[in-house]
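Chemist: the sequence and its predicted three-dimensional model are supplied below.
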Amino acid sequence: MKGPKWVGNDPKGGVKDQEMTQCPVTAGGGGRAGTAPGGEGLAAAQEGAAESQSLTTASQCFPVPPRLLYPFGPGAGDETTPVEDDGMSPEQLLQGRFSFYGRAQTSLYVNNNGVVSFGRGVPEYTPKPFPLAERIPFVAPFWADVDLRRGGKVFYRQSRERPLLARLRRDLAAAAPPQGPAPSPTWAFLATWHQVSFFGAASNKTNTFQAVLASDELSSYVMLNYGSLQWTTGIADGGNPHSGTGGLPAQAGFNSGDDLHYYNLPGSRTPAVLSIARRSNVATPGRWIFRVDEFTATEPPPTPAPSTAVPTAPPPATTEKVYVCNW
């Protein structure tokens, strides 16, 4: 039970974490999906990516980009959410048309706990599996118990700036359909969680990640960029106050709000969720891009009850390509 925020002494100090998140050596992977989609100059460089790291498949190696996140912070014209536990931005009326699972969205909230939600805020700090019974449409780059009083900030803005849109056009091309035109966004919304801590933290572990919503008035895309992910769980969900792990780890993905369309990034609600910062579905480590007006990755049907029939091989978990680390 979470109860009052900070009862007793506020933990101080702690061990500064220097570890790099590493993902398991696997040949594939894939998320779980329903019928889902096809500063003061704060540096936007991907944290912890200065070293020579790589993702591999059987025949390809992709170096980790040194600058993955889009510019953010006061120097980029961002606003910030309240510095509090379980807080959120005021309602943001969208200046561009954004379709999410076939529904035009007109406003959103940026929630401190790693969620961009449509129609209402999400103060809930315990991540739940998709689809949600509450039928709340939202994007969850990293749904976990963030506490900005322990450190970090959450930035957000809408933009029609040409340089930003030009960069988005180049980056979104990786997710364009093979025989379709490349996306040419005319509007974007960016939300960035910069070095955010967790509830009950007694260490300096922080997470940095970003969600970018983009639209060209016809198609809509979500880009998830991950910098450094060092923790998964706050203490109210059973996490360790020093390591930020254990208990019920973070959830990442999408929920349409209709009980049918959803997508869970690989490793969600398990310790392996940290690996999304070194994996990708577009061959760029730490970056995930999805078309969300019509999402095409699918999940296999539920496993049937045991029978005497001869078993057959199950269908693949998803049609996406996932690139993983090889250490």
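Modeler: Received it, and whenever you're ready, just let me know what you need.
Chemist: C-alpha only now, for contacts and for neighbours.
Modeler: Fine.
Chemist: in contact with the spatially most central residue of the chain, which residues?
Modeler: Note on the chain: the residue nearest the mean C-alpha position is P141, at 1.7 Å, using CA atoms, centre = their mean. Listed by CA atoms under 8 Å, 6 or more residues apart in numbering, the contact set of P141 reads 114-115, 209-211, 224, 251-253.
Chemist: now, among those residues, which is nearest to T284?
Modeler: Using CA to CA, L224 is the member of the contacts of P141 that sits closest to T284, with 11.1 Å.
Chemist: what number of residues lie near the closest one?
Modeler: 27 (other CA atoms under 10 Å).
Chemist: tell me which element it is part of?
Modeler: Here L224, judged by DSSP states H and E, is contained in strand 220-229.
Chemist: after that strand, which helix or strand is next? Please name it.
Modeler: Heading C-terminal from strand 220-229, the first helix or strand you meet, by DSSP H and E, is strand 251-255.
Chemist: and the comparison structure, right after this:
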Amino acid sequence: MRFKSLLCSALVFASSSVLATPIVSGLGGSAGFGENVLAANDDESSSFIDITPALSGGLDFFGTNYSGLYVNNNGNVTFANRLGTFTPYALTGATDNPIIAPFFADVDTRGGASTPSAGGNSTGSNLVYWDLDDVNNIFTVTWDDVGYFSRQTNLVNSFQLALIDKGNGDFNIEFRYESINWTTGNSSGGSNGLGGTVARAGWNSGNGTDFNEINHSGDQAGMLNMPSNSNVGVAGLYVYEVRNGVVSEVPEPSTLAIFGLALCGLLGRRKFQG
């Protein structure tokens, strides 16, 4: 019984705020982040990517259904066109290019591989990968220990975007931050990766009225601390649900604690269903 009590306490405690969130690996390819990769570049993008093999109903994003998108080197995906803009702009304004951005900043992957960041799944490749998982119905983009303009790798960032199919155009957005050490490219007013126009994170539907930036977007200290921040009580993880085209933040941290309590209830049962 003491073991059960200790385990339950651990589950509730862990579910509240202390779980680290490394980027997801094991997705195939040489680095484990998928078999598709952007060649080393500055300000470039993928061609149009059909996401329906993983998200069969597409993405219903504020009334517009998207069957594909573009992966942009500079920390975002867009739906109407490629985006080569390197100095991040506020995601709360009007745009004709809907965007989802875990870390919109001047990523430059031409500096070559670096030493992997400690404490996670990054590999030091300094490249951007994407994966279409048609088994689990997830589209994942990984920025693996990426440097900043111009060709700098003294500081690198590892973060990830996942779009998770929930059926009929519904989906979840996940931002995962494993290691953030720079916020600004040298052509965005930065010096040694800091200062100037700081990275932004959030989304914009493109309809002129529906958009959101996370609390720390554009704030240097806040963006550097993203591996410790969260909107769900799990360090380094931001989760948004998109249902019938509308984005909401869920679950609340208390929901995660309730989940831990539910697991404790299962442990307390004397009989299990066969």
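Modeler: The structure has been received and is ready for your questions. Predicted model only: the values in this text are computed from it and were never measured.
Chemist: now the TM-score, please.
Modeler: The TM-score (TM-score structural alignment, normalised by the length of the second structure) is 0.73; 219 aligned residues with a CA RMSD of 2.4 Å.
Chemist: name the helices or strands packed onto the strand holding L224 of the first structure?
Modeler: Applying 3 or more CA pairs under 8 Å, 6 or more residues apart in numbering; DSSP states H and E, we find strand 220-229 of the first structure packed against strand 92-100, strand 207-215, strand 287-291.
Chemist: read off where that strand ends up in the second structure.
Modeler: Matched against the second structure by TM-score structural alignment, strand 220-229 of the first structure falls on residues 171-180.
Chemist: cool, stretch 115-127 of the first structure as well?
Modeler: Going by TM-score structural alignment: stretch 115-127 of the first structure matches residues 76-88.
Chemist: tell me the buried residues in the matching stretch?
Modeler: 76-83, 86-88 (16 or more other CA atoms under 10 Å).
Chemist: which one of these is nearest to Y148 of the second structure?
Modeler: When the buried residues of stretch 76-88 of the second structure are compared against Y148 of the second structure (criterion: CA to CA), the nearest one is F86, at 10.2 Å.
Chemist: in what helix or strand does the closest one lie?
Modeler: With DSSP H and E as criterion, F86 of the second structure is part of no helix or strand.
Chemist: once you drop chain neighbours, what's closest to it?
Modeler: Closest residue to F86 of the second structure apart from its sequence neighbours, by CA to CA, 6 or more residues apart in numbering: D106 at 4.6 Å.
Chemist: tally of neighbours for the corresponding residue of the first structure for that neighbour?
Modeler: Aligning on TM-score structural alignment places D106 of the second structure opposite D145 in the first structure. Neighbour count for D145 of the first structure, taken as other CA under 10 Å: 30.
Chemist: can you tell me which residues contact D145 of the first structure?
Modeler: Neighbour list for D145 of the first structure: 86, 113, 125-126, 198-199, 233-234, 236 [criterion: CA under 8 Å, 6+ apart].
Chemist: the same query, at a cut-off of 7 Å, please.
Modeler: Shown here is D145 of the first structure, whose contacts under the criterion CA atoms under 7 Å, 6 or more residues apart in numbering are 113, 125-126, 198-199, 233-234.
Chemist: what's the separation between it and E124 of the first structure?
Modeler: 8 Å (CA to CA, to the nearest Å).
Chemist: cool, N204 of the first structure as well?
Modeler: Here N204 of the first structure is placed at a distance of 23 Å from E124 of the first structure (CA to CA).
Chemist: what's the average distance for the helix or strand harbouring Q105 of the first structure when superposed on the second structure?
Modeler: Element membership for Q105 of the first structure, per DSSP H and E: strand 103-111. On superposition with the second structure, the average gap between strand 103-111 of the first structure and its aligned counterparts reaches 0.8 Å (mean CA distance after the TM-score superposition for the first structure).
Chemist: possible to save the helices and strands packed on strand 220-229 of the first structure as a markdown table with mean neighbour count?
Modeler: As requested, those are arranged in a markdown table below (neighbours: other CA atoms under 10 Å):
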| stretch | mean neighbour count |
| --- | --- |
| strand 92-100 | 19 |
| strand 207-215 | 25 |
| strand 287-291 | 25 |
